[in-house]
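Undergrad: Coordinates only, no sequence provided:
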């Protein structure tokens, strides 16, 4: 069964659960356009999540999902809301969803963890999840240590459930590449930052449009919590201090509130504006529907033109 058949969606594309960004404002339009819009549950209260779910349903009657950041202390409450509100799909990150799988399965919820290693993918399959998203380190936000090109085919070979690819998708060429590596679909985050419906400030979108191929930076590797963002003064300073083994307290002073400064205030110098390496390819803001349709029409054209010469 294809991922589209499994979830009842038209296009095999998930919108990434970007922290503080993935609300009904982008999830609703993505689902209405035929993809799977996803509400990022991280940082939300029980009431916040319930409101977001209902706002998505006011916008569209098509399938959508909720992402659970499993390190959140109120995950139990969020799972209760997901079940009560009959959310059709849950994606997960930052841990194992094992303790929640029986209740979610009993409620008919499809469970799709985001994984960064073959070992994790195999473990998730053994727990009975419905599919996995294999995300390479090209992606924005929290990342693993293996590139998509290396990770994806190894995950595909290791499991029998559907696999979606994530990290590095910016146009039809990269979609075709994901399929060539064995994916049944894709998850996209950075590209949807360029959707007209995305709620980030104009300065954030402009910073992406101004980016080049080397304009992201990874911080937090020393703490084993790497995050990819658009490079700026604050993050370069953080990287210098991290390399010099500065105390945690000194590093925390720099970054406390930095995600909010980027997402809500549009501060591109002292904020953490998460984005993937593909940012250097993105040069215009378009409706989510146009972004999705263009991705797949380009991918089909690329696939038709592919030839191997030797």
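TA: Yes, it's here. Since this is a predicted model, take the numbers as computed values, not measurements. Residues are numbered from 1 along each chain as shown.

Undergrad: switch to C-alpha atoms for all contacts and neighbour counts from now on
TA: OK.

Undergrad: which residues of the stretch 51-200 of the chain fall in strands?
TA: For the stretch 51-200 of the chain, strands defined by DSSP state E, counting those that start in this stretch occupy the ranges 64-69, 89-93, 110-115, 132-135, 141-142, 163-166, 185-188.

Undergrad: residues contacting residue 8?
TA: With contacts defined as C-alpha atoms under 8 Å, 6 or more residues apart in numbering, the neighbours of residue 8 are residue 63.

Undergrad: That one and residue 178: what is the separation?
TA: 21 Å (C-alpha to C-alpha, to the nearest Å).

Undergrad: Repeat that for residue 101.
TA: Taking C-alpha to C-alpha, one finds residue 101 at 28 Å from residue 178.

Undergrad: the more surrounded of these two?
TA: Legend: neighbour count by other C-alpha atoms under 10 Å for residue 101 and residue 178, higher for residue 178 (25 against 17).

Undergrad: That one and residue 143, how far apart?
TA: Per C-alpha to C-alpha, residue 178 is found 18 Å from residue 143.

Undergrad: before we move on, what about residue 106?
TA: 31 Å.

Undergrad: same thing with residue 125?
TA: Counting by C-alpha to C-alpha, the gap from residue 125 to residue 143 is 21 Å.

Undergrad: same deal with residue 304?
TA: 32 Å.

Undergrad: The structure to be compared is supplied as follows:
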């Protein structure tokens, strides 16, 4: 079945579906599987050193001949070295988070790289358009990991009204109902993270996948608001410790020390008790593990059933 928007043309992909850049989760294996299935797979650079990112890019090129991207966290201590790797490897697409990629845009575009920042507000979306972004990802607070304050429902239509470049919706999207809703709000694509954690190609520890599968509707909680960089993850012993520290008005340094290395501990070592199990609020809707191709086929194929259901409410017109 066909579903084509400007995002498909800009990125050279079959379906307007991007896989979220999740640190330690979004490796070459996951990214290449999503790209091979018709979406855009994305390797997450996170706080990893440049050599790790280079190896992941090389591996992805071996595993797919389709476009893929790299997500760059602009607060990473290795951001300059990572950008040099992206220039050298001529990565087709980058998405960015935790800052403004403006100073890199000109050079990236000179090598043909498409630049798509993740934005939490209308103001930043408009600024990114002026600085040459090819599209923006409007990410609602429902997402896992680092979050903003606005929900997807209110953020996406305001951004879509404010800019002329395509808008990609993110946050709370895991099935075809949410895809249809995103397009109704004005998006031309969707970015999906948590749903792809529970794919067969995702290399995270099985404990992490099980934690997502077992999650209920209120299990994805937010910690770290007092630091100015809130994070959504599944509640466990670590999130309770964060809550206690914040209630005691602990310093930002104490909070950062508590969280240091905890995502990697969960993703790679399977410590879902003391580790940070980052996941979105949509985790409560996910109940199976299957290949990326099946996930994307379901997202696209079932979309038409949702649209027909909506038509039935309107007298079939």
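TA: It's in. As the structure is a computational prediction, the values presented were derived from the model and not from experiment.

Undergrad: For residue 204 of structure 1, which of the strands of the stretch 51-200 of structure 1 is the nearest?
TA: Closest approach to residue 204 of structure 1 among these is made by strand 141-142 (14.6 Å; C-alpha to C-alpha).

Undergrad: where do the helices sit along the stretch 201-310 of structure 1?
TA: In the stretch 201-310 of structure 1, the segments counted as helices under DSSP state H, counting those that start in this stretch are 202-210, 233-243, 248-255, 258-263, 288-305.

Undergrad: and of the ones you listed, who's closest to residue 121 of structure 1?
TA: helix 288-305 (26.1 Å).

Undergrad: Who are the packing partners of the closest one?
TA: On a contact count with 3 or more C-alpha pairs under 8 Å, 6 or more residues apart in numbering; DSSP states H and E, helix 288-305 of structure 1 meets helix 24-32, helix 172-180, helix 190-193.

Undergrad: For these, give me JSON lines that also has distance to residue 88 of structure 1.
TA: As requested, those are exported to JSON lines (distance: least, C-alpha to C-alpha, whole Å):
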{"stretch": "helix 24-32", "distance to residue 88 of structure 1": "12"}
{"stretch": "helix 172-180", "distance to residue 88 of structure 1": "25"}
{"stretch": "helix 190-193", "distance to residue 88 of structure 1": "21"}
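
Undergrad: What is the neighbour count of residue 102 of structure 1?
TA: So residue 102 of structure 1, with other C-alpha under 10 Å, has 14 neighbours.

Undergrad: quick one: what's aligned to it in structure 2?
TA: When structure 2 is aligned by TM-score structural alignment, residue 102 of structure 1 is paired with residue 106.

Undergrad: Now its match: closest residue in space that isn't a chain neighbour?
TA: residue 132 (7.9 Å; C-alpha to C-alpha, 6 or more residues apart in numbering).

Undergrad: Tell me which residue of structure 1 lines up with that neighbour.
TA: When structure 1 is aligned by TM-score structural alignment, residue 132 of structure 2 is paired with residue 128.

Undergrad: same question, residue 176 of structure 2
TA: Using TM-score structural alignment, residue 176 of structure 2 lines up with residue 172 in structure 1.

Undergrad: repeat for residue 261 of structure 2
TA: Checking TM-score structural alignment: residue 261 of structure 2 goes with residue 257.

Undergrad: Number of residues surrounding the nearest residue to its match once chain neighbours are set aside?
TA: Counting by C-alpha to C-alpha, 6+ apart, residue 257 of structure 1 lies nearest to residue 271, which is 7.8 Å off, once chain neighbours are set aside. The local packing of residue 271 of structure 1 (other C-alpha under 10 Å) involves 28 other residues.
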